[in-house]
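Enquirer: With the input below, show me the fold.
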Amino acid sequence: MTENFDRLAFSPQEYLARRDALRAIMAGRGIDVVVLTSTENTYYLTGFGSLAYGATALVMRADGKAIWVMRRTELSNVRALADQLWVNEGLGVVDGQDFSKVLDGAIADVGGPNAVLAVEFAATLPSLRGFLGPVAGARKVVDASGLVEHLRRIKSPAEIALLRRAGAIVARSCRDGFEALHEGMTDSALAAVVTDSLLRNGSGRVAQMPNVCAGPRTARAHVTWCGAPIRRGEVINVEPAASVHDYHTPLYRIYSIGEPQDLVRRMFDVCRDALNEGYARVRPGMTSHEAARVFETVVEKAGFGEYMVTRPAYSIGASFPPGWGEDNVMAIRAGNEQVLEEGMCFHICSCLYMDGIGCVPASMPSVLTKNGFEPLADDEVVFGVK
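Expert: Below you'll find the model as predicted:
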């Protein structure tokens, strides 16, 4: 029997439960029709994750009736999955046709002329900007940004299982990179090893290529390989993410060929201490701000506070290009008063960025349980030295 490689990530019941959770929010806010354009949000609701070349929108009525509006050629993906998707009808936009007019017609058909319409302003495609102007006077238009993100904050057991699978793959890729590391190697060659390992061990398409870099350049956020030789004693950063059904688990590791300077060792120890303190103390019911201060206080007391320029953790889950994070869904950061709950998944990444030295990380993808964080990757947080 031939395996169905187009099988959706979860059962039909899980997608229908997500749809109905959104319908409940719509009913509570008096929304008749919602227009979703975020790929992550439509994928979460339906399981359809094709990266369309052109605008794509999901139009859904409060009773669950829904239709796709997308480039006509992309409808081939909807047809292929029609027996699995709870929304399998679509309107194709011919190349050169005005997307906004087709979308406006779909909204009128689904919701009628006086529907209260909610549109994701925070994820609005350029083609929708032209659409919103003329219809604003005819319909009440409200902001749908954050509706689906609110549902995405807490991962189901099935979602967490995918993140664990991706965690095993990404941990293997980092170990393979370290094993291949040798003097005279270029950062590009190291990146090739890490990327090859991801694919050989089962990762799907990744939303962002790995960040692989060495030396003081690592202090430049998200700078990656450039063909530079890796020199003895300098900081080496390897940060890939593996993808299973587009659920991404990242991992950030630090290596060196030969002993690094003492300052770098101290920086790593502080970052690892902050990570360990978060594991020991952060629990559901704390605010994001309170949790962030657990990590940050360790770094500040050690005298490195000015070099911790990022939030301690960001949400992870289903992601599409250009990045693998869900910072707009949830994050552990100072000033954020959202409450942490069981089932939230994060990439915890205590990092110090020091010009002239580089970036020193201590990272672990994690799920928050009632007893605290649990790792999503089978990997030790160590400074790898060859």
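Enquirer: alpha carbons only for contacts and neighbour counts from here, please
Expert: OK.
Enquirer: and the helix or strand harbouring Gly177, how far from the chain's centre?
Expert: Here Gly177 sits within helix 157-180, counting by DSSP states H and E. Put simply, helix 157-180 sits 15 Å off its chain's centre (Cα atoms, centre = their mean, to the nearest Å).
Enquirer: now the other sequence, so there's something to compare against:
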Amino acid sequence: MQESFGAAEVIRDGVREADAIAEIVATLVHGANGKSGTSLAIPHLCSSPRTGASHITWSEDVFRQGSQINLEISGVRHGYTAPISRTFSIGRSSERLRRVHEAQVAGLEAALSTIRAGRTCSDVAEAAYRAIERLGFKKESRCGYPVGIDWTEPTPA
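Expert: Alright, predicted model coming up:
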């Protein structure tokens, strides 16, 4: 059995995005804790300066000191998809990235506290946007997406 590598072990200075994703995909296929997936969703990975674009795939770029890396992978078992997104920094994160992280956490917490019967997806997104703006940032992209069978379900209103 091939040795499995976690993303944090292969995302490091001097490694090509393509090589890192190859190791990550191998781990997804072989599985962890004795359980392999039954399918594979295309992983998304990008590093600075392309991190503003969501859901793009890896390139031949090389991770460097100070890089921000966005990774979104998914476990797929019998058609059900469970995505997870992580952001990595090589070396110490910049002050701006730390502030963006704090704003995103505040937005997530505001969104989660808004979810209840009778609220729309728009209500939840607006709560997140307001929390992020209070910390000095403006989110100009969507605020999440529904997940179910396959990577995404048709978007609710």
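Enquirer: so what secondary structure elements neighbour the helix holding Gly177 of structure 1?
Expert: Helices and strands touching helix 157-180 of structure 1, by 3 or more Cα pairs under 8 Å, 6 or more residues apart in numbering; DSSP states H and E, are helix 187-200, strand 241-244, strand 247-250.
Enquirer: The corresponding residue of structure 1 for His44 of structure 2: what's it in contact with?
Expert: Aligning on TM-score structural alignment places His44 of structure 2 opposite Asn211 in structure 1. Residues in contact with Asn211 of structure 1 (Cα atoms under 8 Å, 6 or more residues apart in numbering) are Ala191, His222, Val223, Thr224, Trp225, Asn237, Val238, Glu239, Pro240.
Enquirer: Tabulate the helices and strands packed on helix 157-180 of structure 1 in JSON lines, adding columns for mean neighbour count and distance to Val360 of structure 1.
Expert: Output for those, formatted as JSON lines (neighbours: other Cα atoms under 10 Å; distance: least, Cα to Cα, whole Å):
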{"stretch": "helix 187-200", "mean neighbour count": "20", "distance to Val360 of structure 1": "17"}
{"stretch": "strand 241-244", "mean neighbour count": "29", "distance to Val360 of structure 1": "18"}
{"stretch": "strand 247-250", "mean neighbour count": "30", "distance to Val360 of structure 1": "16"}
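Enquirer: mind checking which of those is nearest Met308 of structure 1?
Expert: Of all those, it is strand 247-250 that lies closest to Met308 of structure 1, at 19.3 Å by Cα to Cα.
Enquirer: Check the mean deviation of the closest one from structure 2.
Expert: Its aligned residues in structure 2 lie a mean 1.1 Å from strand 247-250 of structure 1 after superposition (mean Cα distance after the TM-score superposition for structure 1).
Enquirer: following that strand, which helix or strand comes up?
Expert: Defined by DSSP H and E, the subsequent element after strand 247-250 of structure 1 is strand 253-256.
Enquirer: That following strand against structure 2, how far on average?
Expert: Mean for strand 253-256 of structure 1 is 0.6 Å (mean Cα distance after the TM-score superposition for structure 1).
Enquirer: what helices or strands is that strand leaning on?
Expert: Using 3+ Cα pairs under 8 Å, 6+ apart, strand 253-256 of structure 1 is in contact with strand 236-239, strand 358-369, strand 384-385.
Enquirer: May I see those strands arranged in TSV, with distance to Leu91 of structure 1 and mean neighbour count as well?
Expert: Converted to TSV, those look like this (distance: least, Cα to Cα, whole Å; neighbours: other Cα atoms under 10 Å):
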stretch	distance to Leu91 of structure 1	mean neighbour count
strand 236-239	40	26
strand 358-369	39	26
strand 384-385	53	16
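Enquirer: Strand 80-89 and the helix ranked longest in structure 2, what's the angle between them?
Expert: Identified as the longest helix of structure 2 according to DSSP state H is helix 95-114. Helix 95-114 of structure 2 and strand 80-89 meet at an angle of 150 degrees, taking axes from the mean of the first three to the mean of the last three Cα atoms, to 10 degrees as the criterion.
Enquirer: about what we covered before: out of the helices and strands packed on helix 157-180 of structure 1, which is closest to Ala180 of structure 1?
Expert: Of all those, helix 187-200 comes closest under Cα to Cα, at 7.4 Å.
Enquirer: so that closest one aligns onto which residues of structure 2?
Expert: With TM-score structural alignment as the criterion, helix 187-200 of structure 1 aligns to 17-30.
Enquirer: Show me what that stretch is in contact with.
Expert: 2, 4-7, 10-11, 36-37, 39-40, 43, 45-47, 58-63, 75.
Enquirer: Tell me how many other residues crowd the residue in structure 1 that Thr57 of structure 2 lines up against.
Expert: With TM-score structural alignment as the criterion, Thr57 of structure 2 lines up with Thr224 in structure 1. For Thr224 of structure 1, the neighbour count with other Cα atoms under 10 Å is 21.
Enquirer: Quick check: chain neighbours aside, which residue is closest to the residue nearest the centre of structure 2?
Expert: Residue closest to the average C-alpha location in structure 2 (Cα atoms, centre = their mean): Ser85, at 2.3 Å. Nearest residue to Ser85 of structure 2, sequence neighbours excluded (Cα to Cα, 6 or more residues apart in numbering): Glu72, at 4.2 Å.
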